[in-house]
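K.L.:
sequence-free structure coming up:
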């Protein structure tokens, strides 16, 4: 599967807009591997999604990067109530430096 990752995206609304534009431009995206999943309540997910540049305690400096196959290693952050998902690649930082919507 491929995802359309954006760098230093402010919030979920900006991520949705950037994704919409990339899909319209027929961008292929980048292959990725989910290394773990973080489940959040709707309230926690909304708080997280309102500021994607905020440091997160569940992002480790070792999260992110690429695997041997060149796929982006990322965390799947999932809203337990709605099923909405954001892929996060911290790329050595404590905040979601690269983010993407996981599209079905």
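P.N.:
Received it, and whenever you're ready, just let me know what you need. Given the structure is predicted, the values throughout are model-derived calculations rather than measurements.
K.L.:
only C-alpha atoms for contact and neighbour calcs from this point on.
P.N.:
OK.
K.L.:
all the helices of the chain, residue numbers only.
P.N.:
12-24, 42-50 (DSSP state H).
K.L.:
now the first one against helix 42-50, angle please.
P.N.:
What separates the directions of helix 12-24 and helix 42-50 is an angle of 70 degrees, with axes from the mean of the first three to the mean of the last three C-alpha atoms, to 10 degrees.
K.L.:
for comparison:
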């Protein structure tokens, strides 16, 4: 599995635009592994997706980084109502420092 991750992307709209542009440029993404899933209701997911700089209570300092195989460790955040997903690599912060979409 591979994803294109953006650093300090402000929201889901920007993430989608950056991902679309990167695909157009032929970028292939980075391998990743899911450490856990966070399931949110639609309103919670929209709140999360409108501000990736906001600290999230479901993020801990242990989330993110790379595993021993060089894969990015991330949380898969799922909108339970729509199925939309965002990958989050916190790199030890309390907010989604790196975000990506599954390719």
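P.N.:
Yep, it's here. As the structure is a computational prediction, the values presented were derived from the model and not from experiment.
K.L.:
TM-score of the superposition?
P.N.:
TM-score for the superposed chains, counting by TM-score structural alignment, normalised by the length of structure 2: 0.98, backed by 103 aligned residues with a C-alpha RMSD of 0.5 Å.
K.L.:
hmm, back to that, how about the helices of structure 1, which one is nearest residue 93 of structure 1?
P.N.:
helix 42-50 (15.9 Å; C-alpha to C-alpha).
K.L.:
tell me the helices and strands packed up against that closest one.
P.N.:
Where contact means 3 or more C-alpha pairs under 8 Å, 6 or more residues apart in numbering; DSSP states H and E, helix 42-50 of structure 1 is packed against strand 72-79.
K.L.:
report the mean deviation for the strand it packs on after fitting onto structure 2.
P.N.:
Taking mean C-alpha distance after the TM-score superposition for structure 1, the mean distance separating strand 72-79 of structure 1 from the aligned residues in structure 2 is 0.1 Å.
K.L.:
now the angle from that strand to helix 42-50?
P.N.:
Per the same axes, to 10 degrees, the angle that strand 72-79 of structure 1 makes with helix 42-50 is 140 degrees.
K.L.:
list the contacts of the nearest residue to residue 18 of structure 1 once chain neighbours are set aside.
P.N.:
Spatial nearest neighbour of residue 18 of structure 1, excluding adjacent residues (C-alpha to C-alpha, 6 or more residues apart in numbering): residue 6 at 7.5 Å. Residue 6 of structure 1 is in contact with 15, 18, 98, 99, 100, counting by C-alpha atoms under 8 Å, 6 or more residues apart in numbering.
K.L.:
please list which of those residues are preserved in structure 2.
P.N.:
Retained in structure 2 (both residues aligned by TM-score structural alignment, their matches' C-alpha atoms under 8 Å) from these: 15, 18, 98, 99, 100.
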